[in-house]
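>>> Pasted the sequence and its predicted model underneath.
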Amino acid sequence: MNPESPAPRYSAPRADGPLVVFDFDHTLYDGDSGTHLFKWLIKRDWWRVLLALLITPVFGTMIAFLPTRRRGISAFVWVGTIGLHRRRDLDDLIDRYVVANEATLRAKLLPVALQVFHQHREAGDCVIVATGAPPELARAILAFVAHEDVPVIGTLVGPRFGAIGAVRHCHYEMKVTMIREAGYIQPIQRAYSDSSADLPLLKAAIAPVVVNPKAERVEMFRKVLPAGTPILNWGCVDRAGEPVAS
């Protein structure tokens, strides 16, 4: 399925349809959609750029390490959203960002991923997206290919220190918790993700699939996931995995 062409509309999932969970970044989308958004938010004003440069020696370093990554990212989110006071304010800016960057965002949707996504929906599976990005962002990008009706579970944001920040991050074990709290209590039949941060989700799935992993993480995935777990590349040229043709 080509991201330049609208996808067909789908019937509701079957009542007994298996639960299938897709991560978004580096799974359906080539890159980190949240980082791309917050770079755009920072670049709106010269003083935000300057402030981001000033905090980079400390908070940029924190992003490189998993235990401190969320704190580092939160600092740059704060810089990009100073002056916003409601989640709706951020949603409005997300809509502006998506409209202004439509061609670039469309090009980052991975055709192989969209084919797999389409096949699950055609089969009547219960398909959801669970992402560390704001859910409004993933919904808006998926709307380019007529998948905006797919439920998206993502990081919840709200007012923090004169800006907008994460109040509940859809990350690691919390991602599975938030999926269950959203009412999806059936077994997870299949989960697709690139990230070691999604190990709880992949381990919870009956049939996990690793897509577009970092090369240095492949051996870890082979050790901790069931034997024979597919490790695929859906088109991220800087990532590992067995290539899958469109």
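Arrived safely, thanks for sending.
>>> okay, CA-based contacts and neighbour counts for the rest of this
OK.
>>> Which strands or helices does the longest helix belonging to the chain pack on?
As assigned by DSSP state H, the longest helix anywhere in the chain is helix 66-81. When contacts are defined as 3 or more CA pairs under 8 Å, 6 or more residues apart in numbering; DSSP states H and E, helix 66-81 packs onto helix 33-42, helix 46-55, helix 61-63, strand 163-168.
>>> what about 6 Å?
When contacts are defined as 3 or more CA pairs under 6 Å, 6 or more residues apart in numbering; DSSP states H and E, helix 66-81 packs onto helix 33-42, helix 61-63, strand 163-168.
>>> which one of those lies closest to I206?
When the helices and strands packed on helix 66-81 are compared for distance to I206 using CA to CA, the nearest one is strand 163-168, at 26.3 Å.
>>> buried set for the closest one?
Buried residues in strand 163-168, counted by 16 or more other CA atoms under 10 Å: A163, I164, G165, A166.
>>> surely the second one meets G158?
Yes - I164 sits in contact with G158 when judged by CA atoms under 6 Å, with a separation of 5.3 Å.
>>> Against that first model, consider the following:
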Amino acid sequence: MSDRSVVVFDFDLTLTRWETASRFFKGLLRRQPWRIAGVMLALPVLAPLWALPRTRRRPVRFAVWMATFGRSREALARLAVVHADEVFAGPEPVFLPEGVERLRHHLAQGDEVVIATGCWEPLARALLEREGLKDVPLVASTLRPCVGGWVSENHCIGENKIPMLTERGYPPPWRIAYTDHRADLPLLRNSEQWYLISPDVKCLRVIEHAMAAKAEILSWRAT
């Protein structure tokens, strides 16, 4: 293993209580009913795609495109800040206290902590800033312009987390990884130690089978 003590945290449902990007883009759709209407009109085409694993992301990409159509990069960044302010003003905490406590413990111990997430980078950064974690390195997903809207450019999920972390100066192997999702198997395979955060039954079964090891579970949220 590397001499560096690098600890990788997933973000959504590992440090946060919900899927942050999903909540944000759904909120953008709701701001203007015509955007929701556009998604609804496309449902006859999108619904069959959702049924197949290899095409399941296409309806999501269309919904993101519809939510971002006609909006500049700067406007989207401002909306991310507004959204972060709104959810932090709400009744429910955005972050899981146990997750933040564990992350801060690693920082206090002198570990190199990095967050790797499928969330859109400006949104994840805005949320982290409000939690007092603005200085924690972040490797997150990016968007690119497409026919008047925005679509995925680099999606920091699954196998793609490895080159994206490497490019930012955090190559494998890593000392510890924290995640809630089986998509992060590539991350776990390259970590000396790993933890699952409140996994569901399928996630636990898939990961334990693939890793041929009993998972260490941290119950930070209700499953």
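Everything's here; your move. All of these numbers come straight from a predicted model, not from anything done at the bench.
>>> got the contact list for whichever helix or strand comes after the longest helix of the first structure?
Once helix 66-81 of the first structure ends, the next helix or strand along the chain (criterion: DSSP states H and E) is helix 87-100. Residues from elsewhere that reach helix 87-100 of the first structure (CA atoms under 6 Å, 6 or more residues apart in numbering): G158.
>>> How much space separates the residue sitting nearest the centre point of the first structure from I42 of the first structure?
The centre of the first structure sits closest to F24, judged by CA atoms, centre = their mean, with a distance of 3.0 Å. Using CA to CA, to the nearest Å, F24 of the first structure is found at 22 Å from I42 of the first structure.
>>> related to what we said a few turns ago, in a markdown table: the buried residues of strand 163-168 of the first structure, plus distance to A140 of the first structure.
Output for the buried residues of strand 163-168 of the first structure, formatted as a markdown table (distance: CA to CA, whole Å):
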| residue | distance to A140 of the first structure |
| --- | --- |
| A163 | 22 |
| I164 | 19 |
| G165 | 19 |
| A166 | 19 |
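>>> And those, which is closest to T68 of the first structure?
A166 (14.5 Å).
>>> now the residue lying closest to that closest one once chain neighbours are set aside, what's its secondary structure?
Of all residues not flanking A166 of the first structure in the chain, V157 sits nearest, at 4.3 Å (CA to CA, 6 or more residues apart in numbering). Secondary structure of V157 of the first structure, reduced to three states by DSSP: H, G, I helix; E, B strand; the rest coil: strand.
>>> Tell me the spacing between I73 of the first structure and L156 of the first structure.
14 Å.
>>> So for the two, which sits in the more crowded spot?
Neighbours of I73 of the first structure and L156, each counted by other CA atoms under 10 Å, are more numerous for I73; the result is 20 against 16.
>>> what does the more buried one align to in the second structure?
I73 of the first structure maps onto V60 in the second structure when the alignment is built from TM-score structural alignment.
>>> List the residues that contact its match.
Contacts of V60 of the second structure by CA under 6 Å, 6+ apart: none found.
>>> With R130 of the second structure instead?
No contacts exist for R130 of the second structure under CA under 6 Å, 6+ apart.
>>> burial count for D45 of the first structure?
The number of residues near D45 of the first structure, taken as other CA under 10 Å, comes to 11.
>>> Now do it against K39 of the first structure, distance only.
From D45 of the first structure to K39 of the first structure the distance is 11 Å (CA to CA).
>>> Please apply the same query to E148 of the first structure.
In terms of CA to CA, E148 of the first structure sits 24 Å off from K39 of the first structure.
>>> Also A140 of the first structure?
Distance from A140 of the first structure to K39 of the first structure, by CA to CA: 17 Å.
>>> Please apply the same query to A143 of the first structure.
The gap separating A143 of the first structure from K39 of the first structure is 22 Å, by CA to CA.
>>> before we move on, what about P187 of the first structure?
Distance of P187 of the first structure to K39 of the first structure, computed by CA to CA: 37 Å.
>>> Just want to know which of these two has more residues nearby.
Neighbours per residue (other CA under 10 Å) separate P187 of the first structure from K39, with K39 holding more: 16 against 13.
>>> what residue of the second structure matches up with the more buried one?
Counting by TM-score structural alignment, the partner of K39 of the first structure is K26.
>>> any idea how far L28 of the second structure is from the nearest residue to M66 of the second structure once chain neighbours are set aside?
Closest residue to M66 of the second structure apart from its sequence neighbours, by CA to CA, 6+ apart: R35 at 6.0 Å. Using CA to CA, R35 of the second structure is found at 9 Å from L28 of the second structure.
>>> Also V8 of the second structure?
V8 of the second structure sits 30 Å away from L28 of the second structure when distances are taken as CA to CA.
>>> neighbour-wise, which of those two wins?
Between V8 of the second structure and L28, counting by other CA under 10 Å, V8 is the more crowded of the two (27 against 21).
>>> tell me which element the residue mapped onto that one from the first structure falls in.
Residue pairing (TM-score structural alignment): V8 of the second structure is matched to V21 of the first structure. V21 of the first structure is located in strand 19-22, with elements delineated by DSSP H and E.
>>> Can you state the mean residue-to-residue distance of that strand versus the second structure?
Here the mean offset of strand 19-22 of the first structure against the second structure after fitting is 0.6 Å, by mean CA distance after the TM-score superposition for the first structure.
>>> quick one: contacts of that strand?
C126, V127, I128, V129, I188, Q189, R190, A191, Y192.
>>> Brilliant, that's me finished.
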